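Undergrad: sequence and predicted structure below; questions after.
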Amino acid sequence: MCGRFVQLTPPAAVAALFCIDGATGLPNVPPRYNAAPTQDLMVIRRHPDSGARHLDLMRWGLVPSFAPDMSGGAKLINARAETAPSKPTFRAAWKARRCIVPADFFYEWKAVEGRRQPFLIARADGRPMAFAGLWEGWRDPATGLWQRTFTILTCAADPALVPLHERMPVILGEEDIAAFLEAPDPRDLMRPFPGLVLRPVSARVNAVRNDDADLLAPLPPAEAEAALAQLSA
């Protein structure tokens, strides 16, 4: 699954990396070192008619268009890639509203001696990640205003991550991004991403209120060694 991640790359750099059409109108957003559900985060989507890619802010936690209110969005931060194409909550978005969620890192946890030890997960080559996602528009019946929300697709975890969790976000290679956004049915792209590395980080990550660069700092060697030893315990 994916419950927290990092959006550190500035919008202009994201636009360049993901071939966003036009450099104007980019969202003004600070770095997120501990991005959490219900926050407004950067998302890339493709216009269905022009094919142009746009970078927008959307609320994490998908709210289906038929939902009576937004209260259920916080529970729909992830969608299983195996069932999203057929599940009523995600079926329409899978067909017409797929998106890319840029991320520099994400976090996963391991229970260690009665506490939750967070691990920072990154691509081994240091490049930003492209999470596969779905987005929806929900219209507030009281105000008539539209709210755009998103969810991150998940798949079975790569073997390197199984000691932390059996699921992981679907991470697309650069060569697969266009196909995911444009293909009628890109289910063959819903697979584990190899070449990830992990390291233990401060338990300050556990509190959403903590959102600063220190969260990315390595633990002291002795603490890091002890945390890593628990992965094979």
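TA: Nice, I can see it.

Undergrad: only C-alpha atoms from now on, for both contacts and neighbour counts.
TA: OK.

Undergrad: for the lengthiest helix in the chain, packing partners?
TA: Longest helix of the chain, by residue count under DSSP state H: helix 221-231. For helix 221-231, the elements it packs on are strand 105-112, strand 196-200, judged by 3 or more Cα pairs under 8 Å, 6 or more residues apart in numbering; DSSP states H and E.

Undergrad: so which residues make contact with stretch 193-207?
TA: 34, 116-125, 158, 160, 170-172, 210-211, 215-219, 224, 227-228 (Cα atoms under 8 Å, 6 or more residues apart in numbering).

Undergrad: could you report the neighbour count for the closest residue to F180 other than its chain neighbours?
TA: In space, F180 comes closest to P186 once its chain neighbours are excluded; the distance is 5.5 Å by Cα to Cα, 6 or more residues apart in numbering. Counted with other Cα atoms under 10 Å, residues neighbouring P186 total 15.

Undergrad: put this next to the first one:
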Amino acid sequence: MIERAAFFAQKQEVEEYFGFNTDREQLFEPHYNISPGRMIPVLLEGEGKDRYNFTRLQWGTKTVNGHERVAIDKENVQKMLQQDRAVRCVLPLSGFYLWKDADKKGSPFFVRMLNEPVMAIAGLYHQQGDYVLMVTTGSNPLIQPMSEKMPLILNQNYTAKWIDKIQKTDELIAKASNLFLLTDLSVLRVSKKVNNPENNGPKLIQPIPK
């Protein structure tokens, strides 16, 4: 289950990785425990000469049953695009947390890129509801022991393709589902302090012994 994310990349790292510039320094404030309902970094298609619009939007929404909805399976993406008039976006993050069990009794795990300063996750922006969802796909063998689903991670090339909306969504998802090797990702057991959404700080991503 994916219910937490982290963003602590430096402004220059994010701008260089995605190829844009912004003077909105406040958007780069680090947060090591982004929970559902909080504001999360988002890249949208830019206007005019601007390649991207970098902003922060609410992550997730409440369902009719009161549950938090923070992700959408890749099989349902096209339906949301057509019926809800959502648009494709990218969530530039430093990583995300996973728990093996729904009640979070076990230790959480922090997943990040090994050799990149930022992780680009495919997302959908629901314009009417003003919130974003992560797009999920089947987990690779590294993530499988912890979760059957994982975010759809994009490389730099597919980040641009995902946002510009020229290529068909189903084609992009099929090609982007296997962009990274197992050795591209790091999975570390971290403190249960991340279970409390009020906790924040770099200590949350420090590895702990098994």
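TA: Good, I have the coordinates. Fair warning: this is a prediction, and the values are worked out from it, not measured in the lab.

Undergrad: returning to that earlier point: what lines up with the residue nearest to F180 of the first structure in the second structure?
TA: Mapped onto the second structure by TM-score structural alignment, P186 of the first structure lines up with T169.

Undergrad: surely T159 of the second structure forms part of a helix?
TA: Yes. Assignment of T159 of the second structure by DSSP: H, G, I helix; E, B strand; the rest coil places it within a helix.

Undergrad: the first structure: which residue goes with that one?
TA: Using TM-score structural alignment, T159 of the second structure pairs with I177 in the first structure.

Undergrad: and the aligned partner of K75 of the first structure in the second structure, what is it in contact with?
TA: In the second structure, the residue paired with K75 of the first structure is E68, using TM-score structural alignment. Contacts for E68 of the second structure were tallied using Cα under 8 Å, 6+ apart; they are 36, 60-62.

Undergrad: could you do V70 of the second structure as well?
TA: Here V70 of the second structure is in contact with 2-3, 36, 59-61, 132-134 (Cα under 8 Å, 6+ apart).

Undergrad: again, only using 7 Å
TA: Residues in contact with V70 of the second structure (Cα atoms under 7 Å, 6 or more residues apart in numbering) are 36, 59-61, 133-134.

Undergrad: same question, N65 of the second structure
TA: N65 of the second structure touches nothing, counting by Cα under 7 Å, 6+ apart.

Undergrad: so it: helix, strand or coil?
TA: coil.

Undergrad: quick check: it vs D130 of the second structure, distance?
TA: Distance, N65 of the second structure to D130 of the second structure, by Cα to Cα, to the nearest Å: 19 Å.

Undergrad: thinking again about what came up before, could you export the helices and strands packed on helix 221-231 of the first structure as JSON lines, including mean neighbour count and distance to A12 of the first structure?
TA: Shown next, in JSON lines, are those (neighbours: other Cα atoms under 10 Å; distance: least, Cα to Cα, whole Å):
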{"stretch": "strand 105-112", "mean neighbour count": "19", "distance to A12 of the first structure": "18"}
{"stretch": "strand 196-200", "mean neighbour count": "18", "distance to A12 of the first structure": "25"}
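
Undergrad: among those strands, which comes closest to F131 of the first structure?
TA: Closest of those to F131 of the first structure is strand 105-112, at 10.2 Å (criterion: Cα to Cα).

Undergrad: what about the nearest residue to V29 of the first structure once chain neighbours are set aside, neighbour count?
TA: Distance criterion Cα to Cα, 6+ apart; nearest residue to V29 of the first structure, sequence neighbours excluded, is P11 at 7.5 Å. P11 of the first structure has 21 neighbouring residues, counting by other Cα under 10 Å.

Undergrad: mind checking how far the match of T159 of the second structure is from P48 of the first structure?
TA: 15 Å.

Undergrad: neighbour count winner among the two?
TA: I177 (18 against 12).

Undergrad: what's the burial count for the counterpart of A36 of the first structure in the second structure?
TA: In the second structure, A36 of the first structure lines up with S35, judged by TM-score structural alignment. Residue neighbour count, defined by other Cα under 10 Å, stands at 23 for S35 of the second structure.

Undergrad: enumerate every residue touching M113 of the second structure.
TA: Per Cα under 7 Å, 6+ apart, neighbours of M113 of the second structure: 119, 184-186.

Undergrad: I misspoke; the intended subject was Y32 of the second structure.
TA: Y32 of the second structure sits next to 5-8, 200-202, 204 when contact means Cα under 7 Å, 6+ apart.

Undergrad: 10 Å instead?
TA: 4-8, 94-96, 194, 197, 199-205 (Cα atoms under 10 Å, 6 or more residues apart in numbering).
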